[in-house]
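# Need a 3D model of the following:
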Amino acid sequence: MTGLNAGSISTMVNGNRALSVEQLDRITTAMGYIKGYFYEQYIEEYLAQIALNWRRIKPFLYRCAELDKQGCIQQVIGLLLDKLMYSSCLFDLAEEFFKDGKYAIAAILYEGVALSEKSQHSERLALCQYRLFMARQGDNQEQNYQAAIEFHSFVDRLHEVDQLDALKDLANTYRSLRRWDKVEIVAQKLKHKAKIQYSLHQQNKKRKQNKKTSRPLFFYLAYSNLLRAGVCDAYEDYEQALKYTYAYADLSWVKETDEDTQHWKNLFKGWAQANTYVNRLLSGEVGILAEYVSYIEPRKNEIFSALVNIIEAANRFNIDVDNILQRFEKEITEYIQQQQQAVGHYTQQHISEQFTRFLHELAFYYLSKGIYPDGFEYLLICLGKSSIINNKSSIIKCIGLFELFREQAFSETKAAYQKLIKEVYANEKKNRDNVVGD
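The predicted structure follows:
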């Protein structure tokens, strides 16, 4: 039934032959149990009792990952922690899982490696912390911020090339959290380090680079200016924001001409054009609105970001944008439905923050105009999403806006609001208990 010969079974039963996970799976299936049924016992009664062998442990960890047996992986790491010789093996395996998108499994291995090397000031320890930071990015903004703070001090311990991507990712997290003070600090550091690496690259073009960044080197210099333009926008310093925007728009100094370089140069050019419209609009040049709408309409991927800026400008300068909202009604409806179903992932965090900001601005727009059904509908959606992603600032703004217009709310709306507030409280308690538990 197992496909194993009687002699092999006999030597296993007598303890004279090692039992591999593949053989264990065959025996388990023959006995009528699901794969993984005996894994906890296999660790306690077998792996813990014999000399550890990576050739036996690695396939077992792979199988645990396939079956999402995270507890078993933690048990095995516990057996290996005292032996630093396994640290590099665990790290390499974690890298494989990370590349495959198995972030939760990879995080367990990275945590084990980091724990075994906590007294070291190694590059591998810093790289573990970088991967853990990325793996922990999701919809919960408070957890994203904690992960960023924990990782921040490890950036300078990374290889000089890895530091560029790490700073980019760190800045993106701070930007999604609207922590502009942090974005400014990281962007300045990114620019400084990118200048050095780009200069070294130009001096040693013929020398083969062992490590490569995920983007062309010029990208990090240009991106630092894009980040700083965003900081200036947030502080309403639109004149300075335009200077940074022009800086990343003009990439004539870039010497490379390969396809990847051209791709990113074109993207920066497009971002600069769109953000120039945004700067002019939010600084009060409302006459640019029609031109801005015409610019973004054929660019489907930019419509939502543009609508966030347009509705913010409408509220700030008391502009009627009903015709624009009607023009993009289909896109708005589809986007709201999509975002309500979206699950957490680190690439989603900035979009989630933008989404709640858009809903709040839209709610304010309709409530201010006395269109209460639409206003309260968007406000309640915003409050619900803000609670899910643990965006405390957005939750507070939603509560303040509801109280401002409470007298105009129907009893059904007040009931729905009270229900959401209870959920907000429950989520906050759950998040607080998780922090205490950690």
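# switch to C-alpha atoms for all contacts and neighbour counts from now on
Will do.
# any chance you could map the strands in this protein?
Remark: no strands are assigned in the chain by DSSP state E.
# By residue count, what's the longest helix in it?
helix 411-437 (DSSP state H).
# who does it touch, helix- and strand-wise?
With contacts defined as 3 or more Cα pairs under 8 Å, 6 or more residues apart in numbering; DSSP states H and E, the packing partners of helix 411-437 are helix 372-388.
# Buried residues of the helix it packs on, list them for me.
372-373, 375-388 (16 or more other Cα atoms under 10 Å).
# wait, which of those is closest to residue 413?
Nearest to residue 413 among the buried residues of helix 372-388: residue 376, at 7.3 Å, using Cα to Cα.
# which residues sit in contact with the closest one?
Contact analysis of residue 376 by Cα atoms under 8 Å, 6 or more residues apart in numbering lists 363, 367, 402, 409, 413.
# Ranking by neighbours, what's the top pick from those?
Neighbour counts for the contacts of residue 376, by other Cα atoms under 10 Å, peak at residue 363, which reaches 28 neighbours.
# Contacts only, for it.
Contacts of residue 363 were listed using Cα under 8 Å, 6+ apart, and they are 374, 375, 376, 377, 378, 379.
# just residue 197 next, same as before
Contacts for residue 197 were tallied using Cα under 8 Å, 6+ apart; they are 160, 161, 217.
# Which members of those are positioned in helices?
Per DSSP H, these map to helices at 160, 161, 217.
# Please pick the buried ones from those.
Buried by 16+ other Cα under 10 Å: 161, 217, out of the ones in helices among the contacts of residue 197.
# out of the ones in helices among the contacts of residue 197, who's nearest residue 131?
residue 161 (15.1 Å).
# Distance check, the closest one against residue 254.
For residue 161, the distance to residue 254 (Cα to Cα, to the nearest Å) stands at 19 Å.
# cool, and residue 414?
The gap separating residue 414 from residue 254 is 58 Å, by Cα to Cα.
# hang on, the earlier thing: let's have the contacts of residue 363 in JSON lines, adding distance to residue 301.
As requested, those are exported to JSON lines (distance: Cα to Cα, whole Å):
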{"residue": "374", "distance to residue 301": "25"}
{"residue": "375", "distance to residue 301": "26"}
{"residue": "376", "distance to residue 301": "27"}
{"residue": "377", "distance to residue 301": "25"}
{"residue": "378", "distance to residue 301": "22"}
{"residue": "379", "distance to residue 301": "25"}
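# Sequence B follows; please return its structure for comparison with A:
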Amino acid sequence: MAGSSRVQAAFAHLFKEMRERSGLSYRDLERPTLASRGWINNVASGARWPDRSWASRADDALNSGGLLLAAWDRANIEREVEKRTRSLLLVSVKDSGDILAATNPDAVDVDGLGERVASLGVAYLSSPATPMLSQGLQLRQEAIRRIKEGAARPHEFKDLYLAAGRASGVLSYAALDLGEPDAATTHARTAWRLADLADDDEQRAWVRGTESLIARFRKDYALATSLITDGLKYAGPGTSVVRLLCGAAQCAANSGDSEMAQHLLGRALDARDDATPDTVNGLFSFSYAKQLYYAGSSLIWLPDEPALRKAEQDSGRAIELWEQEGEQFRSFDDEALAHVYMATARLKLGEIEGAMDAVRPIIELPDDRQISWIRKRVGELSLLLDDERFKHSTVAADAREELRGAG
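Reported below is the predicted structural model:
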């Protein structure tokens, strides 16, 4: 809800105003408030909500005479009310959905169910993982119920298997974004079984690409490459080939094979020229912006300056394209990660301030948008600042503290 952002911003504004009036820096406030500069900076930007004890210490340190603490109390009351309202709204929507399903479970035809799953795949690109998990599970249960009960015409069973398989794909992505690769693997295996039952090669290729993504999350690049090789057997005229080749490039780059990584990215660009539209969009398609994002996320692992410059450029172009994309193709999580990859390239090039400019909007995202990939990559970015060449850099020390304070 917008209200929480508003009251949090109002408290942050008052804190900044009080700090500027006091003449104290974030460094000066570290000891009396028991927090790091990076953590305090996130409070000042409205990205982090402190607890009352911190607000009390800050009130004392800034000599605000209880004004800052009173502002925190007012804002927190409003935040709690909104939290309860949001929870009640979610429960009420679920209850209505359950009533509709119980009173007329087959009111929506099979085509309509498939369209709802396809819409979920589009919605996933701009939604937090948790509600997607709930909706994906509900749709899959409905598809499986119809299969078990025979609540469809004979020619519709393939569509039900496809709907259940795509819902399983949504569940797999949601689990991985929540940092649960074991659960993601189970959902992906289920999606594969259902793609087999539907005898759909496009879905088979997509599932293999997703299983490879999970393996890359675990840094098992040998398995990830093997899954891509198998997926290419099923890839058809859509964007499956492009997605799989880009995934293979990530594997090669992470394994230190610069020449192969760049060769595979080149093949993916050639494949893009021949690709036709996918059957469904959103999570189940692979846009050009996503291809550039994959290129950037591959090239950042290569040691040479031209590759790092290209990684920075491709990540930037991906962000620009996503900012212009419609909802069917714009992935907010990947757009956020592209900022992190741009920052990584800049940091490896020694450009600390440029790196922080790129990543700062991402570390200020609300917690429900900080998916596991973002936390993982920002953590790796922080470790890069421990490099020997930054040992005596105060700019590096400040950046390191800001990144770790955001964790």
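# Please flag which of the contacts of residue 376 of structure 1 sit within helices.
Among the contacts of residue 376 of structure 1, the members falling in helices (DSSP H) are 363, 367, 402, 413.
# list the contacts for whatever residue of structure 1 lines up with residue 379 of structure 2?
Using TM-score structural alignment, the equivalent of residue 379 of structure 2 in structure 1 is residue 356. The neighbours of residue 356 of structure 1, taking Cα under 8 Å, 6+ apart as the test, are 382, 385, 386, 394.
# Residue 356 of structure 1 and residue 305 of structure 1: what is the separation?
From residue 356 of structure 1 across to residue 305 of structure 1, the span is 12 Å (Cα to Cα).
# now swap in residue 253 of structure 1 and tell me
29 Å.
# Neighbour count for these two, which is higher?
More neighbours surround residue 305 than the other of residue 253 of structure 1 and residue 305, with 15 against 7 (other Cα under 10 Å).
# And for the more buried one, nearest residue in space, chain neighbours not counted?
Take residue 305 of structure 1 and drop its neighbours on the chain: the residue closest to it by Cα to Cα, 6 or more residues apart in numbering is residue 354, 7.5 Å away.
# Would you agree the one you found is in contact with residue 308?
Yes. Counting by Cα atoms under 8 Å, residue 354 of structure 1 touches residue 308, with 7.3 Å between them.
# neighbour-wise, which of those two wins?
Neighbours were counted for residue 354 of structure 1 and for residue 308 using other Cα under 10 Å; residue 308 has more, 19 against 16.
# What's the more buried one aligned with over in structure 2?
By TM-score structural alignment, residue 308 of structure 1 lines up with residue 344 in structure 2.
# any idea how far residue 159 of structure 2 lies from residue 198 of structure 2?
From residue 159 of structure 2 over to residue 198 of structure 2 (counting by Cα to Cα), the distance is 7 Å.
# Also residue 241 of structure 2?
20 Å.
# higher neighbour count, the two?
Per other Cα under 10 Å, whichever of residue 241 of structure 2 and residue 198 has more neighbours is residue 241, with 27 against 20.
# Would you confirm that the more buried one contacts residue 268?
Yes. Assessed by Cα under 8 Å, residue 241 of structure 2 is found in contact with residue 268 at 7.3 Å.
# Quick check: nearest residue in space to residue 402 of structure 2, chain neighbours excluded?
Going by Cα to Cα, 6+ apart, residue 402 of structure 2 has residue 38 as its nearest residue, at 3.6 Å.
# Quick check, the one you found in contact with residue 407.
No. Look at residue 38 of structure 2 against residue 407 with Cα under 8 Å: they stay out of range, at 9.7 Å.
# about what we covered before: in TSV: the contacts of residue 376 of structure 1, plus distance to residue 334 of structure 1.
Below are those laid out as TSV (distance: Cα to Cα, whole Å):
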residue	distance to residue 334 of structure 1
363	17
367	22
402	25
409	26
413	23
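# one step back: check which residues of the longest helix of structure 1 are buried.
Quick answer for helix 411-437 of structure 1 (16+ other Cα under 10 Å): 413, 414, 417, 420, 421, 424, 427, 428, 431.
# check contacts around residue 400 of structure 2.
382, 385.
# now it: how far from residue 356 of structure 2?
Per Cα to Cα, residue 400 of structure 2 is found 10 Å from residue 356 of structure 2.
# How about residue 40 of structure 2?
Distance, residue 40 of structure 2 to residue 356 of structure 2, using Cα to Cα: 16 Å.
# quick one: residue 251 of structure 2 and residue 225 touch, right?
Yes. With contact defined as Cα under 8 Å, residue 251 of structure 2 reaches residue 225; the gap is 6.5 Å.
# So the two - more neighbours on which side?
With neighbours defined as other Cα under 10 Å, residue 251 of structure 2 and residue 225 compare such that residue 251 has more, 27 against 24.
# OK, contacts around the more buried one?
216, 221, 222, 224, 225, 261, 298.
# from the residues you listed, which two are the most distant?
Using Cα to Cα, the two most remote members of the contacts of residue 251 of structure 2 are 222 and 298, lying 15.7 Å apart.
# hang on, residue 238 of structure 1 packs against residue 281?
No. The pair residue 238 of structure 1 and residue 281 does not pass the contact test of Cα under 8 Å, sitting 9.8 Å apart.
# before we move on, back to that, enumerate every residue touching the match of residue 308 of structure 1.
300, 355, 381.
# looking at structure 1, which of the residues you listed still make contact?
Using both residues aligned by TM-score structural alignment, their matches' Cα atoms under 8 Å as the contact test, the members of the contacts of residue 344 of structure 2 still in contact in structure 1 are residue 381.
# Of the contacts of residue 344 of structure 2, just say which sits nearest to residue 129 of structure 2.
residue 381 (23.4 Å).
# That closest one and residue 402 of structure 2: what is the separation?
Distance of residue 381 of structure 2 to residue 402 of structure 2, computed by Cα to Cα: 11 Å.
# And for residue 351 of structure 1, the neighbour number?
Residue 351 of structure 1 has 15 neighbours, counted by other Cα under 10 Å.
# whoops, I mixed them up, residue 67 of structure 1
Residue 67 of structure 1, neighbours per other Cα under 10 Å, totals 11.
# what do you get for residue 116 of structure 1?
Neighbour tally, residue 116 of structure 1, other Cα under 10 Å: 18.
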